[in-house]
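> predicted model follows, preceded by the sequence.
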Amino acid sequence: MSNLLDVLLIADAMPVEPVKNYLHLTLLTMGLLALVTTIWWQTDKESYEEVTEELPITAFEKLEVWGMLNVLVSDGPTYSLTARGSRQAIQNVKVRQRGKWLKMGSGFFFWHRQYDLLLTLTTPNLSKLDVSGACTVQLSGFRELPALDIDITGASNVSLEGEAQLLNIDITGASRLSLIGRGSILAADLTGASTLHALQYPVEEATVEVTGACTAQIYATRILKAEATGASKVHYQGEPSVHFESSGAGSIKKV
């Protein structure tokens, strides 16, 4: 009994000030934590809000797109580039110019919803397009281009609505190119598991080489030169003079 009284007397004799200080420190820490959390949440929320920004560019003739971008390229009297998407996604876009080249790219920032980003590019002139990665690129409104080179690698999806007297195409990987319009001469080289849809792009002369497991659909009115190796296929429309070579299971067919 005496021991219990001694303990109670000691506890009663402990100073109150340290306890108050501890409680004050705890409350202050919790308040600061709540404030930091609120600021972080607000900042993170703002970084994902959709905005539209004008990105400065100057004149160019050649365009390179890489990474994981969605780009709409249209014919117009001036050079302009507009980005629409989250602030974070726009900040992740890299745009630089070297000589006649305009280069745009991004990493695979799934966390930052890069797939919601749309880049709209206007240019009065385009002679070359290089696309790599997993991009989606649409070209529209181009008329009477003297020549256009299109190189695609990776798993990209590219479409062209327009006219070019000479169209050179090189596709590697598992990419797809769709053409709508018309031209004079088309030369295409496909490797891997790529696809070329050009039945709505009639040309006078077409030269096509497909290797691997590719498919090329061509509309030629005068001359078609085709070579297919592996399990590749060439489908064509029109009434051209056909010169065809194949090896393996390569084939050509009028559709």
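Looks like it came in fine.

> from here on, contacts and neighbour counts on C-alpha atoms
OK.

> against which helices or strands is the top helix by length along the chain packed?
In the chain, with assignment by DSSP state H, the single longest helix is helix 17-47. The criterion is 3 or more C-alpha pairs under 8 Å, 6 or more residues apart in numbering; DSSP states H and E, and the helices and strands that helix 17-47 contacts are helix 87-91.

> the same query, at a cut-off of 10 Å, please.
strand 80-86, helix 87-91 (3 or more C-alpha pairs under 10 Å, 6 or more residues apart in numbering; DSSP states H and E).

> now the strands for the stretch 101-250 of the chain?
Ranges of strands in the stretch 101-250 of the chain, per DSSP state E, counting those that start in this stretch, are 101-105, 118-123, 128-133, 136-154, 157-173, 176-192, 195-212, 215-230, 233-237, 241-248.

> where does Asp6 sit: helix, strand or coil?
helix (DSSP: H, G, I helix; E, B strand; the rest coil).

> for it, give its distance to Pro18.
Distance, Asp6 to Pro18, by C-alpha to C-alpha, to the nearest Å: 22 Å.

> with Val203 instead?
Taking C-alpha to C-alpha, one finds Val203 at 89 Å from Pro18.

> the two - which one has more neighbours?
Higher neighbour count among Val203 and Pro18: Val203, with 26 against 10, using other C-alpha atoms under 10 Å.

> spit out the contact partners of that one.
Val203 sits next to 164-167, 181-186, 218-224, 238 when contact means C-alpha atoms under 10 Å, 6 or more residues apart in numbering.

> hang on, the earlier thing: dump the strands of the stretch 101-250 of the chain into a markdown table; add distance to His24 as well.
Shown next, in a markdown table, are the strands of the stretch 101-250 of the chain (distance: least, C-alpha to C-alpha, whole Å):
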| stretch | distance to His24 |
| --- | --- |
| strand 101-105 | 51 |
| strand 118-123 | 51 |
| strand 128-133 | 56 |
| strand 136-154 | 57 |
| strand 157-173 | 61 |
| strand 176-192 | 65 |
| strand 195-212 | 69 |
| strand 215-230 | 73 |
| strand 233-237 | 78 |
| strand 241-248 | 82 |
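
> A further structure is provided below for comparison with the first:
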Amino acid sequence: MKHIFLIALIGLSSVLNAQQVFHDKDAEVRQVGDFHAIEVSSAIDLRLSTGSENALAVSAPDAELRAGIRTEVQNGVLKIWFESKKWFKGKAGARVYVAAKNLSRLRASGACDVTVSGELNVKELSIDMSGASDFKGTVKANSINAELSGASDINIKGEVKNINIHCSGASDFKGYDMIADNCKAQASGASGIRLTVNQEISAVASGASDIHYAGDAKMVDVKASGASNISKKSAT
């Protein structure tokens, strides 16, 4: 009985601590192992931050829905999804908070929203958004590789030395406040790319897509076809 009571107290403490840290009355802390990548799906709202240690908490309007949010580390990948039998009931209001110590890859699919709290500081980062998923936040990195498809959006600020961007299927990369030294950009299928580049940019646009850049970059290997446009942003 004492053992059961102690477990209950630990569980209650985790809930209360999470509620205080995240200012979320429904938050509950979970243990998480080491990971370098995150894969999130099932229309979950992911709040992401840089931390000195990896940490995780889940939030939903009631305990049953919180239990339906699955979090599991497999081969260094933190996988976050909603249990299938609770999908339609629980997808609204499902939120996961993650602090990552060493993040190198982020993949979101199935109408997820990823929001960075503060500034995400990484060496290299691969961002893959698909199925109407969105990313918003500030990132500082040496290199970024961004893949967007299926009407997904990235709204990003920060600084990066080298960035590769590939947008397809009516996706948008909105990054005039992302300052890059060098950029390789490819847009297709009515997609759009916006960012600031100061050294070199190479760009390919097709299928009624647009690539616009600010900054002093030299254009190299530029090709636009099929009612597409590649141009420097006009000074205002």
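The structure has been received and is ready for your questions. Quick caveat: nothing in here was measured; it's all calculated off a predicted structure.

> residues contacting the helix of greatest length in the second structure, please?
The longest helix of the second structure (DSSP H) is helix 2-22. Identification of contacts with helix 2-22 of the second structure by C-alpha under 10 Å, 6+ apart yields 23-31, 47, 56-59, 97.

> apply 7 Å and report the result again.
25-29, 57 (C-alpha atoms under 7 Å, 6 or more residues apart in numbering).

> how much space separates the corresponding residue of the first structure for Ser126 of the second structure from Thr211 of the first structure?
Using TM-score structural alignment, the partner of Ser126 of the second structure in the first structure is Asp149. Distance, Asp149 of the first structure to Thr211 of the first structure, using C-alpha to C-alpha: 20 Å.

> equivalent analysis for Phe244 of the first structure, please.
From Phe244 of the first structure to Thr211 of the first structure the distance is 14 Å (C-alpha to C-alpha).

> then Pro146 of the first structure?
In terms of C-alpha to C-alpha, Pro146 of the first structure sits 28 Å off from Thr211 of the first structure.

> of these two, who's got more company?
Neighbour totals were compared for Pro146 of the first structure and Thr211, and Thr211 leads with 23 against 14 (other C-alpha under 10 Å).

> that one against Ala226, yeah?
No: the pair Thr211 of the first structure / Ala226 is not scored as a contact, 11.1 Å apart, by C-alpha atoms under 7 Å.

> wait, isn't Phe144 of the second structure in contact with Asn164?
Not quite, residue 144 of the second structure is Ile, not Phe. Yes: the pair Ile144 of the second structure / Asn164 is scored as a contact, 6.3 Å apart, by C-alpha under 7 Å.

> more neighbours, the two?
Legend: neighbour count by other C-alpha under 10 Å for Ile144 of the second structure and Asn164, higher for Ile144 (25 against 18).

> counterpart of the more buried one in the first structure?
So, by TM-score structural alignment, Ile144 of the second structure is matched to Leu167.

> look up how far Tyr201 of the first structure lies from its match.
11 Å.

> over to Thr221 of the first structure?
Taken as C-alpha to C-alpha, the span from Thr221 of the first structure to Tyr201 of the first structure is 11 Å.

> ok, and the closest non-adjacent residue to Gln199 of the second structure?
Distance criterion C-alpha to C-alpha, 6 or more residues apart in numbering; nearest residue to Gln199 of the second structure, sequence neighbours excluded, is Ala217 at 4.2 Å.

> what's the helix or strand containing Asn3 of the first structure in contact with?
Using DSSP states H and E, Asn3 of the first structure sits in helix 2-13. For helix 2-13 of the first structure, contacts defined as C-alpha under 7 Å, 6+ apart pick out no residues.

> and stretch 219-237 of the first structure, by the same measure?
Against stretch 219-237 of the first structure from outside (C-alpha under 7 Å, 6+ apart): 198-199, 201-218, 238-255.

> filter those down to the buried ones, PyMOL style.
A single PyMOL command suffices to select whichever of these are buried according to 16 or more other C-alpha atoms under 10 Å:
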select buried, resi 198+199+201+202+203+204+205+206+207+208+209+210+211+212+213+214+215+216+217+218+238+240+244+246+250+251+252
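
> and the aligned residue in the first structure for Ala180 of the second structure, how far is that from Gly181 of the first structure?
Aligned counterpart of Ala180 of the second structure in the first structure: Val203 (TM-score structural alignment). With distances taken as C-alpha to C-alpha, Val203 of the first structure is found 9 Å from Gly181 of the first structure.

> repeat for Asp75 of the first structure
14 Å.

> just Asp6 of the first structure next, same as before
Asp6 of the first structure is 100 Å from Gly181 of the first structure, by C-alpha to C-alpha.
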